[in-house]
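Enquirer: sequence unavailable; structure follows:
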């Protein structure tokens, strides 16, 4: 039986008459039929076939075949961005009057979606604290339809026990949606624990080189059918070119993620005890509050660490401005190491109270550790901290 590494490389769209080794780009908006009867049959879904690239495309299909395999999912759908995947999944599966239970630590745009957009259609939400699992069940109401979480969370790296959460959702017959962007299918598979839908910002580790945008949702066949119907008629489709790039990126995902993890652990270990820092957080550090859960649930610790610089925002700003090698960007999962100050960028639209509730302090800096020589990265971060 082939391994994940092999299938991420060898699962490909059928070869054309040209016998190409690498799958070509299918840059076409539409497709032709051999006859009027064939067109009718394909539109009626009596016969398989492509109709229009907003619905399906060979490059997108190949990407989804690989992602479904890696995430152990039945079916999937691709989107123009990660937030497209999150929004479409929620909008397709929820109705007016429904309630969402979400982990408090979510990406800034997901927070805006829950607090300012979905309420326009009568969809409410409650936030649960990852550190207080006893409170989750109390927040479930008769209107609760869906649980939405990130683990590890962005940016605080909070973990949620997926085995426990799977049992909770089964007891209450809820839909469980997990954002697996930080871990990727290389480090954990939420489907193993009963997750119904797994979403990704493919812009991050799936691409891994800062080139294209993309989003993916994979999971239960019946739920993906609902999301597909919604997306087919609202149009958040992934382009063939981006799908082609992302499918190629999956061929190196295993190697890249393993190196990200190796470098991140070394950087975290090198920074522990630095006098300029209040805290270093990384799931596979023994000092991490949820270290035992991380070791049980994840295969490695991931490519993200967070540091809290003593002195708040001004000290964090000086640290960031003194970096010479590391990039300042709101992205993550790149081959290049990136720093982000969440309180003033990705999570700046949250209120101060909301940021405090999720541990996003003025001195918090997120570091997405890249694939450079880790000694060079450590040296750059240490020299910048020395000038704070």
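Expert: Structure's in. What do you need? What you see is a predicted model, and the numbers here were worked out from it, not measured in a lab.
Enquirer: every contact and neighbour count from this point should use C-alpha atoms.
Expert: Will do.
Enquirer: buried residues in the longest helix seen in the chain?
Expert: Across the chain, the helix with the greatest residue count (assigned by DSSP state H) is helix 253-271. Going by neighbour count (16 or more other Cα atoms under 10 Å), the buried part of helix 253-271 is 253-254, 256-265, 267-271.
Enquirer: now stretch 65-79
Expert: 65-73, 75-79.
Enquirer: please apply the same query to stretch 57-67.
Expert: In stretch 57-67, counting by 16+ other Cα under 10 Å, buried: 57-67.
Enquirer: okay if I get those as JSON lines plus distance to residue 355 and secondary structure?
Expert: Formatted as JSON lines, those follow (distance: Cα to Cα, whole Å; DSSP: H, G, I helix; E, B strand; the rest coil):
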{"residue": "57", "distance to residue 355": "41", "secondary structure": "coil"}
{"residue": "58", "distance to residue 355": "42", "secondary structure": "helix"}
{"residue": "59", "distance to residue 355": "40", "secondary structure": "helix"}
{"residue": "60", "distance to residue 355": "37", "secondary structure": "helix"}
{"residue": "61", "distance to residue 355": "39", "secondary structure": "helix"}
{"residue": "62", "distance to residue 355": "39", "secondary structure": "helix"}
{"residue": "63", "distance to residue 355": "36", "secondary structure": "helix"}
{"residue": "64", "distance to residue 355": "35", "secondary structure": "helix"}
{"residue": "65", "distance to residue 355": "38", "secondary structure": "helix"}
{"residue": "66", "distance to residue 355": "36", "secondary structure": "helix"}
{"residue": "67", "distance to residue 355": "33", "secondary structure": "helix"}
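Enquirer: this is the other structure I want to compare:
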């Protein structure tokens, strides 16, 4: 089956007795052994049919035999980081989600060193991935500057030194980018974002092909208990069915908004992989089937005026939902990162990150333009009032 058909049908078989075309939500916390032949389900922390249906679909989307879902994207990240041996080294994209940075800060207690590197720079990338590196953590596109790292090149280099490659594929989604096909060992998702798509359910997932990895990750999840509930899995799976449709509209909206921002007198740099002048545009074209639904830009006025200054964009963290969202990473999603580090990475106070929803693009452009225009007027007045 092709991708869009898998979205709808994988893990969604009709029920043999009732004929339900939507599988029921299994809320049982424990399972009677006597009707099971062979015995495959024991306890809800380890097994759940609703969860397994979602995992079956996620795995199929990347032509993989294994997927595990978790209570959040952070829980999924913790699970895969449990594979890093104490005393070893991890190389990470330097432009990385603030929550991931906070998580990496805890690794020091296990003697794990984290080296933040611009993985979009081939020379720095290859110099950093050395034999003492156990894992390479790749965000591409990165959050929030939308840099693009070459997954195939990173995977080839990591293979030479025996390092595991984990790609946070949350921004790109499996619709646009297939990390396993490019040589990575693990695709990681915050399913809260584009996969579920409606800002109403938390979740995370890991997708991979190695059976030995599966044994270790499954054991970690079962012991730590970071499992999503049955209703969460049902909602995520329901949202997943429309991922291709939603993401196509969101990507089209991002392209329209990015083009408008590029012509705005209120905007400095625009970060969007679809623009031909993006530093890694050629890599994006090669490894992604679309340019994503995220855009970030430097606003020349007071960025705080945009929070609450729009009618359609919600001023909120998170992303990937049907409603468009606007955030200031420096004070919101990345606030835990020291200011000097943010500035060094290019995340300034006036950097605005947009997650485009499925609204009409003209309405989004009008709304954002009006808010920026009003903010610039207020900015000018403040300057005039200063002694």
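Expert: Great, that's in hand. Keep in mind it's a predicted model, so treat the numbers as computed, not measured.
Enquirer: TM-score for the pair, please.
Expert: Once the chains are laid over each other, their TM-score by TM-score structural alignment, normalised by the length of the second structure reads 0.93; 373 aligned residues with a Cα RMSD of 1.4 Å.
Enquirer: following the longest helix of the first structure, which helix or strand shows up next?
Expert: Remark: after helix 253-271 of the first structure, the chain's next helix or strand is strand 277-281, criterion DSSP states H and E.
Enquirer: could you tell me where the helix or strand that that next one is followed by falls in the second structure?
Expert: Beyond strand 277-281 of the first structure in the direction of the C-terminus, DSSP H and E gives the next helix or strand as helix 291-297. Taken onto the second structure by TM-score structural alignment, helix 291-297 of the first structure occupies residues 281-287 there.
Enquirer: who's in contact with that stretch?
Expert: 148-151, 177, 273-275, 291 (Cα atoms under 8 Å, 6 or more residues apart in numbering).
Enquirer: now do 7 Å
Expert: Residues outside stretch 281-287 of the second structure that contact it (Cα atoms under 7 Å, 6 or more residues apart in numbering): 148, 150, 177, 273-275.
Enquirer: next: stretch 302-317 of the second structure.
Expert: Residues from elsewhere that reach stretch 302-317 of the second structure, judged by Cα under 7 Å, 6+ apart: 324-327, 332-333, 350, 364, 367-368, 371-372, 375, 379.
Enquirer: what's the closest of those to residue 228 of the second structure?
Expert: The closest of the contacts of stretch 302-317 of the second structure to residue 228 of the second structure turns out to be residue 333 (Cα to Cα; 23.0 Å).
Enquirer: in the first structure, what residue corresponds to that closest one?
Expert: With TM-score structural alignment as the criterion, residue 333 of the second structure pairs with residue 346.
Enquirer: and the gap between its match and residue 360 of the first structure?
Expert: Relative to residue 360 of the first structure, residue 346 of the first structure is positioned 11 Å away (Cα to Cα, to the nearest Å).
Enquirer: which of those two has more neighbours?
Expert: Neighbours were counted for residue 346 of the first structure and for residue 360 using other Cα atoms under 10 Å; residue 360 has more, 24 against 18.
Enquirer: so how far is residue 335 of the second structure from the counterpart of the more buried one in the second structure?
Expert: By TM-score structural alignment, residue 360 of the first structure lines up with residue 347 in the second structure. Separation of residue 347 of the second structure from residue 335 of the second structure (Cα to Cα) stands at 11 Å.
Enquirer: which residue ranges of the second structure form strands?
Expert: Ranges of strands within the second structure are 66-70, 89-93, 113-117, 133-139, 164-168, 186-189, 204-208, 267-271, 294-299, 314-315, 325-327, 351-355, based on DSSP state E.
Enquirer: mean distance between the longest helix of the first structure and the second structure after superposition?
Expert: On superposition with the second structure, the mean distance recorded for helix 253-271 of the first structure (mean Cα distance after the TM-score superposition for the first structure) is 0.7 Å.
Enquirer: so that helix corresponds to what in the second structure?
Expert: Matched against the second structure by TM-score structural alignment, helix 253-271 of the first structure falls on residues 243-261.
Enquirer: swap in stretch 168-179 of the first structure?
Expert: Taking TM-score structural alignment, stretch 168-179 of the first structure hits residues 157-168 over in the second structure.
Enquirer: in the matching stretch, what counts as buried?
Expert: Neighbour count says stretch 157-168 of the second structure has 157-159, 162-168 buried, by 16+ other Cα under 10 Å.
Enquirer: equivalent analysis for stretch 223-235 of the first structure, please.
Expert: Residues of stretch 223-235 of the first structure classed as buried: 223-228, 230-231 (neighbour count, 16+ other Cα under 10 Å).
Enquirer: which part of the second structure lines up with that stretch?
Expert: Residue span in the second structure matched to stretch 223-235 of the first structure, by TM-score structural alignment: 213-225.
Enquirer: chain neighbours aside, what residue packs nearest to residue 330 of the second structure?
Expert: Computed as Cα to Cα, 6 or more residues apart in numbering, the closest residue to residue 330 of the second structure that is not its neighbour in sequence is residue 349, at 5.6 Å.
Enquirer: quick one: the residue nearest to residue 195 of the second structure when sequence neighbours are not counted from residue 105 of the second structure, how far?
Expert: Among residues not flanking residue 195 of the second structure along the chain, residue 240 sits closest, at 5.2 Å (Cα to Cα, 6+ apart). Using Cα to Cα, residue 240 of the second structure is found at 32 Å from residue 105 of the second structure.
Enquirer: out of these two, which sits in the busier spot?
Expert: Remark: of residue 240 of the second structure and residue 105, residue 240 carries more neighbours, 21 against 13, as counted by other Cα under 10 Å.
Enquirer: for the more buried one, what are its contacts?
Expert: Counting by Cα under 7 Å, 6+ apart, the residues that residue 240 of the second structure touches are 7, 195-196.
Enquirer: out of those residues, which one sits closest to residue 13 of the second structure?
Expert: Using Cα to Cα, these come closest to residue 13 of the second structure at residue 7, 12.5 Å.
Enquirer: name the nearest residue to the closest one, ignoring sequence neighbours.
Expert: residue 241 (4.8 Å).
Enquirer: quick check: that neighbour touching residue 8?
Expert: Yes: between residue 241 of the second structure and residue 8 a contact is recorded at 5.0 Å, counting by Cα atoms under 7 Å.
Enquirer: pick out whichever of these two has more residues nearby.
Expert: Between residue 241 of the second structure and residue 8, counted using other Cα under 10 Å, the more crowded position is residue 241 (20 against 16).
Enquirer: any idea how far that one is from residue 249 of the second structure?
Expert: Separation of residue 241 of the second structure from residue 249 of the second structure (Cα to Cα): 15 Å.
Enquirer: then residue 137 of the second structure?
Expert: 29 Å.
Enquirer: which of the residues in stretch 281-295 of the first structure are buried?
Expert: Quick answer for stretch 281-295 of the first structure (16+ other Cα under 10 Å): 281-285, 288, 290-291, 293-294.
Enquirer: thanks a lot, catch you later.
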